[in-house]
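Trainee: Sequence first, then the predicted structure, then my questions.
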Amino acid sequence: MLSRLPSRARFLSTVAATPFPAGGNFTSISALEPGQLRSLLDESHALKALYRPSAPSATPPPQPLAGTSVAMIFQKRSTRTRVSTETGVTMLGGHPLFLAPTDIQLGVNESVRDTASVLSRFNDVILARVGHTSTIEELCEHSTKPVINALCNKYHPLQTLADLMTLEEKWGRGGVDGRTISWVGDGNNIIHDLMVGGAMLGANVRVATPPGYECAPDVVERTREVLHGGRELKLTPDASVACEGADVIVTDTWVSMGEEDQYDQKVAEFAGYQVKESLYEKANPGALFMHCLPRHPEEVDDEVFYGDRSVVWQEAENRMWTVMSVVMAQRGKSVQ
């Protein structure tokens, strides 16, 4: 259960939640307004409170997605995205349909445009985990049903929803405001959404990336647009500087799917970016650790990853409640 609002004023406690538009595409955190982000997080918390197996209930919870079919396009494999979506949609009474590259013709014998047109005739929602951002954009352009970006090379908004939900469970609703989120690693799709989402919730954001692996300029610009209340965005190549005064340190895999041939090069270029105890000496007492998984030892050592400060398993579980929230919003449903 969420704790009460802290006593000091919180930015988003004064901003009314704005319902995510029914039938709208969910492509990135950058595309949201702060009130829409607030609405999705509030729904995620409500879903977890109602549907989690340990939640007390005299009667079975409702199934508001009964009759809803969700096409799940997976050009890239995933443990958390597939299991969380299939389980969550089923829990709500919907029908998830997993579509691997060997199951459909997407981009091989059939164009993305034609695939979008066909699936729109069968399904109510299209969730896609793909390689290129252009694929998500083309699906959105030609689908007559809402599209969820479950990962592309530039964005991973479902992960950011889960990360922010986890932080609110630790710090309370609105509790991200005034905190410092520190990133150490690649300037990739994970931090692209997290930096914008953290800024929307009133956080300071500090990002350490090796030279040549910086975040996309347009995402940095969007982050600066939503910063408020004197909060700062700091970009640096120095992991120690980024972690100074951190309330949570976040990292991710250095070598993404499809980059396996770059492993030796990237590990060498990311030397000094492993999250370990020496970085936590720079952080605030009680600072948390997050990683979206799968994790590799060169990114974070065992002491931090399996230690008391780590919330990676809670973070992984919240992938389910947040994707449920997005599908519910797109269908104009709510349990609040």
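Mentor: Yes, it's here.
Trainee: For the rest of this, base every contact and every neighbour count on C-alpha atoms.
Mentor: OK.
Trainee: Wasn't residue 84 part of a strand?
Mentor: No - counting by DSSP: H, G, I helix; E, B strand; the rest coil, residue 84 is located in no strand; its state is helix.
Trainee: I'd assumed residue 323 was in contact with it.
Mentor: Yes - if you go by CA atoms under 8 Å, residue 84 and residue 323 touch, sitting 7.5 Å apart.
Trainee: of these two, who's got more company?
Mentor: residue 323 (27 against 20; other CA atoms under 10 Å).
Trainee: Name the SS class of that one, please.
Mentor: With three-state DSSP as the criterion, residue 323 was assigned helix.
Trainee: right, and it touches residue 86 too?
Mentor: No - Residue 323 lies out of contact with residue 86 (CA under 8 Å); the separation is 9.9 Å.
Trainee: what's the spacing between residue 118 and residue 202?
Mentor: 41 Å (CA to CA, to the nearest Å).
Trainee: let's bring in a second one:
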Amino acid sequence: MRHLVSIKDLSSEEFAVLVDRAAHYKKVFKAGNLSESQKNHAKLIGKTIALVFSKRSTRTRISTEGAAAFFGAQPMFLGREDIQLGVNETFHDTTKVISSMVSCIFARVNRHSEIQQLVKHSSVPIVNSLCDKFHPLQAICDLLTIKEHLDYTKNKLKVAWIGDANNVINDMAIACLKMGIDVAISTPHGIEMDQDIIDAGLEIAKSNGTKLECTHNSIEAATNADVLVTDTFISMGEEYAKATKLKQFQGFQVNSEVCSHAKPNYKFMHCLPRHEEEVSDDIFYGEHSIVFEEAENRLYAAMAVIDVFVINKGDFSAGHDSVSN
């Protein structure tokens, strides 16, 4: 049984399959062909997909429930106020019970150790829908979005991340490097990427002929970049440190000055929700921004994951011939 915990756990070929499947299901969904929709809807009729969410969500909940419904499954949302997970019942007991009644568990939790416990005790695939270490669904969506606009299979690209060292860039950096994209990461002084991510990234870069650079200079990272990316400076659960973090991140807003160092046709991305301290209005809503297409692509990323890990039981080659690249 295969679980989706991080992009680091996938081969380059497996990750490419997930991006291609997402593109395929986007075409199917947009086409609105009734017979094709009915064929996909029949794949999980009578099945249930659990959404175990310890953290609130907009895009993750909508995309996961929509993807489950697309394949005919019943999505079951289980928020932290709805079940006993980690409160009056152990992770072991709750996971055993939930996994005995559903076909898959999408888990949006606090700590990476909680994902590891779910994987250890579940009898069905676990899909990491966010933890403090990784966010693989966002990486699938982001690479689909980059492929649509700049096609990394035909062009050598550079992605520049400007902001915090967090779960989003942990998976996005690995995903980009696996797909042959150079990555430059700029974080404030005192904030460093996790060493295991750097080590894994450098190993991939060496084998793929790509570059991974880390700096504390946002202009340096943005120079000649094809894609500029940022995220919230204050993650959920860190609101108590808002004043301190905003001071630490001074000078790291993505604005016209930073973007002037990128390539003329650069694209701007943000996984949302967005705050003005991270990116100025003229960039976020400007002609280079693809943030809302990026958000929509979360739906097709979830479809791809359900297809591979649930319908095809972790077999990345099953049904691959029908995928339109």
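Mentor: Good, I have the coordinates. These figures come from a predicted structure and were not determined experimentally.
Trainee: With neighbour numbers in mind, choose between residue 118 and residue 202 of structure 1.
Mentor: Taking other CA under 10 Å, residue 118 of structure 1 and residue 202 do not tie; residue 202 has more neighbours (27 against 14).
Trainee: which residue lines up with the more buried one in structure 2?
Mentor: Matched to structure 2 by TM-score structural alignment, residue 202 of structure 1 sits across from residue 180.
Trainee: and its match, what does it touch?
Mentor: Under the criterion of CA atoms under 8 Å, 6 or more residues apart in numbering, the neighbours of residue 180 of structure 2 are 152, 156, 157, 208, 209, 210.
Trainee: Can you add neighbour count, secondary structure and distance to residue 189 of structure 2 and give those residues back as JSON lines?
Mentor: Listed next are these as JSON lines, based on neighbours: other CA atoms under 10 Å; DSSP: H, G, I helix; E, B strand; the rest coil; distance: CA to CA, whole Å:
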{"residue": "152", "neighbour count": "18", "secondary structure": "coil", "distance to residue 189 of structure 2": "31"}
{"residue": "156", "neighbour count": "13", "secondary structure": "coil", "distance to residue 189 of structure 2": "29"}
{"residue": "157", "neighbour count": "22", "secondary structure": "coil", "distance to residue 189 of structure 2": "26"}
{"residue": "208", "neighbour count": "16", "secondary structure": "helix", "distance to residue 189 of structure 2": "29"}
{"residue": "209", "neighbour count": "12", "secondary structure": "coil", "distance to residue 189 of structure 2": "28"}
{"residue": "210", "neighbour count": "22", "secondary structure": "coil", "distance to residue 189 of structure 2": "25"}
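Trainee: preserved in structure 1, out of the residues you listed?
Mentor: Here those are checked against structure 1 with both residues aligned by TM-score structural alignment, their matches' CA atoms under 8 Å, and the contacts held in both are 156, 157, 208, 210.
Trainee: how about the helices of the stretch 101-250 of structure 2, start to end?
Mentor: With helices called from DSSP state H, counting those that start in this stretch, the stretch 101-250 of structure 2 shows them at 112-121, 136-150, 167-178, 195-208, 218-222, 242-248.
Trainee: can you tell which of these is closest to residue 78 of structure 2?
Mentor: helix 112-121 (14.5 Å; CA to CA).
Trainee: Report the aligned residue range of structure 1 for that closest one.
Mentor: Going by TM-score structural alignment: helix 112-121 of structure 2 matches residues 133-142.
Trainee: Buried residues in that stretch, which are they?
Mentor: 133, 135, 136, 139, 140, 142 (16 or more other CA atoms under 10 Å).
Trainee: What lies in contact with that stretch?
Mentor: With CA under 8 Å, 6+ apart as the test, stretch 133-142 of structure 1 has contacts from 25, 27, 112-113, 116-117, 128, 130, 146-147, 149, 152-155.
Trainee: go on, stretch 269-277 of structure 1?
Mentor: 184, 185, 210, 239, 251, 254, 298, 299, 300, 301, 303, 304.
Trainee: and what of stretch 132-143 of structure 2?
Mentor: 4-7, 15, 18-19, 22, 109-112, 128-130, 166-168, 170-172, 175-176, 271, 294-295, 297-298, 300-302.
Trainee: Drop anything exposed from the residues you listed.
Mentor: Buried, going by 16+ other CA under 10 Å: 4-7, 15, 18-19, 22, 109-110, 112, 128-130, 166-168, 170-172, 175-176, 271, 294-295, 297-298, 300-302, out of the contacts of stretch 132-143 of structure 2.
Trainee: so residue 95 of structure 2 touches residue 125, yeah?
Mentor: No - using CA under 8 Å, residue 95 of structure 2 is not in contact with residue 125, being 11.4 Å away.
Trainee: Could you measure from the spatially most central residue of structure 1 over to residue 56 of structure 1?
Mentor: Per CA atoms, centre = their mean, the C-alpha nearest to the average position across structure 1 is that of residue 159, at 1.8 Å. Distance, residue 159 of structure 1 to residue 56 of structure 1, by CA to CA: 27 Å.
Trainee: before we move on, what about residue 329 of structure 1?
Mentor: 24 Å.
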